[in-house]
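1. Next one to model:
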Amino acid sequence: MLARIFPDRFVPILLATILLASFLPVRGAAVPVAQGVSTAAIVLLFFLNGVRLPRGEVLHGIRNWKLQGSALMFCFGVMALLGLGAQLAAVALLPATLALGFLFLGILPSTVQSATAASSMAGGNVAASVVAAALLNLVGVIAAPLLFAALAGSAGEISGAAALRIVAILLLPFIVGQLAQNWLRPWVLMHKGLTTAMDRTAIAVAVYVAFSAAVVAGIWDQLDGREIGIVFGAVAILLTLSFGGAWAFGALLKLARPDRITLLFAGAQKSIAVGAPLAATLFPPATAGMVLVPILVYHMAQLILSAWIAPALVRQPTGVVLE
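-> Sure thing, here's the model as predicted:
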């Protein structure tokens, strides 16, 4: 029954992380230690991403410019505008920092493993999915903070210290991982289970530390049932517009069905693996936890939705197009 409700095992992990931070947040003298562990976990996460993302396949896959260009346009163009629209619509109903989280959600890159797995399960172009995920994350490490700064106004100003942290904690480990790819990638591919567990642990640690700070700052005193309901409602609308929009965008571009499926998941999914570290880098700890609420809800919901959509696409006859 749990497998039907939570088709992706990472969903209950995130739920457990939020519950743990709510009841047992990091406090006092333990905070610097937890932040140090979180930073180390983030560095490891981006190093592994650099090792894993296939540089050669990315260069080869860029030749499919129509698909890759449309994925970039939808992920960082359409989704950023949807996030901005959600922020403007929610700012009168929610705390400003929480509303800002919808814009933050919109500028993030796509997932890597989840989008590729969903595309494979749905009969999409798996090779193109790998390339799209890699390319979106390569671009996203630099483009996401710049987009946020451009669209968020004064709330998105990036200080020199924050820019250095992005380079040191996110970009530099990724580059080192890319340089070490020839030596380490075979080992990483042979131990997928271990590296996936390391990825998820790193994300969970980053979420736990950020959300702990928000709990200590009184996030549950600031949010009532009505506001939480608004967040869930806004995320449901965003999911409908993002998945429906990506599918319609693929039809508008007359993409082949496998490429259209690839665009659906690469364009509409958003990555907590980039979101949690980036929030921890851009915002003070208490603010980061509040900003992360929309992407936490969206990420868990997209995993469930994708796991339900993919089998339906497989069952759909090849000659029939879902509109």
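2. going forward, measure contacts and count neighbours with C-alpha atoms only.
-> Fine.
3. Number of residues surrounding Gln316?
-> Neighbours of Gln316 under the rule other CA atoms under 10 Å: 12.
4. actually Leu253, not the one I typed
-> Leu253 has 12 nearby residues by other CA under 10 Å.
5. Nearest spatial neighbour of the most centrally placed residue in the chain, chain-adjacent residues omitted?
-> In the chain, the C-alpha nearest the mean C-alpha coordinate belongs to Ser271, at 1.0 Å (CA atoms, centre = their mean). Closest residue to Ser271 in three dimensions, ignoring its sequence neighbours and counting by CA to CA, 6 or more residues apart in numbering: Thr111, at 4.5 Å.
6. quick revisit: pull the contacting residues for the residue nearest to the centre of the chain.
-> Ser271 is in contact with Leu108, Pro109, Ser110, Thr111, Val112, His299, counting by CA atoms under 8 Å, 6 or more residues apart in numbering.
7. any idea how far the fifth one lies from Gly85?
-> In this case it means Val112. Val112 is 26 Å from Gly85, where distance means CA to CA, to the nearest Å.
8. Those two: who's more crowded?
-> Between Val112 and Gly85, Val112 has the larger neighbour count (other CA under 10 Å), namely 24 against 15.
9. Is the nearest residue to the more buried one once chain neighbours are set aside in a helix, a strand, or coil?
-> Closest residue in space to Val112, ignoring its immediate chain neighbours: Ala133 at 5.0 Å, by CA to CA, 6+ apart. Classification of Ala133 by DSSP: H, G, I helix; E, B strand; the rest coil places it in helix.
10. Look at Ala133 and say how many residues are nearby.
-> For Ala133, using other CA under 10 Å, the count is 27.
11. One more, so I can put them side by side:
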Amino acid sequence: MSPRTLRLPSWLPVDPYILALIGTVVVAALLPASGTAADVAGRTSTGAVAFLFFLYGTRLSTAEAMDGLRHWRLHLTVLCSTFVAFPLLGLASKGLVPFVLSPQLQSGFLFLCLVPSTIQSSIAFTSIARGNVPAAICAGSFSSIAGIVITPLLAALLLGGSAGGFSTDSLVKIVLQLLVPFLVGQLLRRWTSGFLGRHKKILGYVDRGSILLVVYTAFSEGMVAGIWHQVTPLRLVALLAAEAVLLAVMLLITWQGAKRLGFDRADRIAIQFAGSKKSLASGLPMASVLFGAHASLAVLPLMLFHQMQLMVCAVIAKRRSRDPEEPEAASGPASEAAVGGAAATAS
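-> Below is the predicted model of the structure:
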């Protein structure tokens, strides 16, 4: 999906895909899969996740990624924001237990802080705000690749037993379900990229359908296990308040931190949007592997944060687009080739 094809209608306060996710949760609550149906749903979900990461691998151009490495300071800043600053704030949320967040919601809040950055919306908002779009493409892509390895390792280190009993078997599952399909997609890209380019719209439905299946399976397991009795409306309000503070802090850190590091306006915009956001597409499949039957509570903070970041960043991007023009400076990876490859990388 290119930055020009992502539309966030001003008259629609909620992302349509979030409505689809909510609908899936409702279906799982009313008609949860159990017994043989749960086994079938679980196996289908596992296959869908593997296929999803295969598609991610086929879409990332190795040449564009290598070109983006020239702007290493920007990418390192985004990675530090995603996998250092966010996790530190997630760890600080332990102080909110038990008065603000329950232990289960706090584990989900911490997991939210460990997942990689999103690609599509980071590019779209950077484009709207007249920022460094190629840098946003590469930064989001690098974060997603690194997250396949870093997120499970951070989960093992910081979440421990709350991550569904994280073990060597869990790490093997992550490798087999996420990393191996991604690498296979990279290896086969020269033969599959043309076909995928011609069928982007259909494969986009496959992308989102796979994630909806993961959500249905996770929430079905949660319903059968009875864990939703642990969530009250007051806890949800408290969770939203904690996430609002988290997002505000990260938006401030990425903008002011990039300024202190000497980045120009275009780069600061890319850093802010790529460094303050979290990927629902990457986080949901990982949670299904790491948390098992408790995945439904674990992904709830991520689902809420995803919608919140879209709404807030849409407003920020529109305001940034009205900033006065600055003289253009040479920026590392802002090559025409990378701009031309935006659609293929971000879809």
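12. ok so, going back, alignment lookup: the residue nearest to the centre of structure 1 to structure 2.
-> Matched across to structure 2, Ser271 of structure 1 falls on Ser279, judged by TM-score structural alignment.
13. Same check on Ala246 of structure 1?
-> By TM-score structural alignment, Ala246 of structure 1 lines up with Thr254.
14. ok, now which ones touch its match?
-> Contacts of Thr254 of structure 2 by CA under 8 Å, 6+ apart are Ser81, Arg268, Ile271, Gln272, Gly275, Ser276.
15. what's the spacing between whatever helix or strand it lives in and its chain's center?
-> Secondary structure from DSSP states H and E places Thr254 of structure 2 in helix 233-260. Its chain's C-alpha centre and that of helix 233-260 of structure 2 lie 16 Å apart, by CA atoms, centre = their mean, to the nearest Å.
16. And it against structure 1, how far off on average?
-> Compared with structure 1 after the fit, helix 233-260 of structure 2 shows a mean deviation of 1.3 Å (mean CA distance after the TM-score superposition for structure 1).
17. Would you mind measuring from the counterpart of Ala127 of structure 1 in structure 2 to Leu30 of structure 2?
-> Under the alignment by TM-score structural alignment, Ala127 of structure 1 pairs with Pro134 in structure 2. Going from Pro134 of structure 2 to Leu30 of structure 2 by CA to CA gives 44 Å.
18. Filter the contacts of Thr254 of structure 2 down to the ones also in contact in structure 1.
-> Using both residues aligned by TM-score structural alignment, their matches' CA atoms under 8 Å, structure 1 keeps these contacts from the contacts of Thr254 of structure 2: Ser81, Ile271, Gln272, Gly275, Ser276.
19. between Pro134 and Leu30 of structure 2, which one's more packed in?
-> Using other CA under 10 Å, the more surrounded residue of Pro134 of structure 2 and Leu30 is Pro134, with 29 against 11.
20. list the buried ones in the host helix or strand of the more buried one?
-> Assigned by DSSP H and E, Pro134 of structure 2 belongs to helix 133-154. For helix 133-154 of structure 2, burial by neighbour count (16 or more other CA atoms under 10 Å) applies to 133-148, 150-152, 154.
21. can you tell me the mean distance of it from structure 1 after alignment?
-> Once fitted to structure 1, helix 133-154 of structure 2 is off its aligned match by 0.8 Å on average (mean CA distance after the TM-score superposition for structure 1).
22. Any idea how far that helix is from the middle of the chain?
-> On CA atoms, centre = their mean, the centre of helix 133-154 of structure 2 falls 9 Å from the chain's centre.
23. by contact count, what packs against that helix?
-> Helix 133-154 of structure 2 makes packing contacts with helix 62-68, helix 72-80, helix 120-128, helix 168-174, helix 265-275, helix 280-291, helix 336-340, helix 342-346 when contacts are defined by 3 or more CA pairs under 8 Å, 6 or more residues apart in numbering; DSSP states H and E.
24. Just want the angle from it to helix 265-275.
-> 30 degrees (axes from the mean of the first three to the mean of the last three CA atoms, to 10 degrees).
25. Tell me the spacing between the residue nearest to Ser271 of structure 1 and Ile272 of structure 1.
-> 8 Å.
26. do Trp220 of structure 1 as well
-> Counting by CA to CA - Trp220 of structure 1 and Ile272 of structure 1 are separated by 21 Å.
27. swap in Phe23 of structure 1?
-> Taking CA to CA, one finds Phe23 of structure 1 at 22 Å from Ile272 of structure 1.
28. List of residues touching stretch 304-314 of structure 2?
-> So stretch 304-314 of structure 2 is contacted by 8, 13-15, 18, 121, 125, 240, 243-244, 247, 273, 277-280 (CA under 8 Å, 6+ apart).
29. Next up, the contacts around Gly165 of structure 2.
-> Leu290, Phe291.
30. Check the secondary structure at it for me.
-> coil.
31. Can you classify Ser10 of structure 2 as helix, strand or coil?
-> Per three-state DSSP, the local secondary structure of Ser10 of structure 2 is coil.
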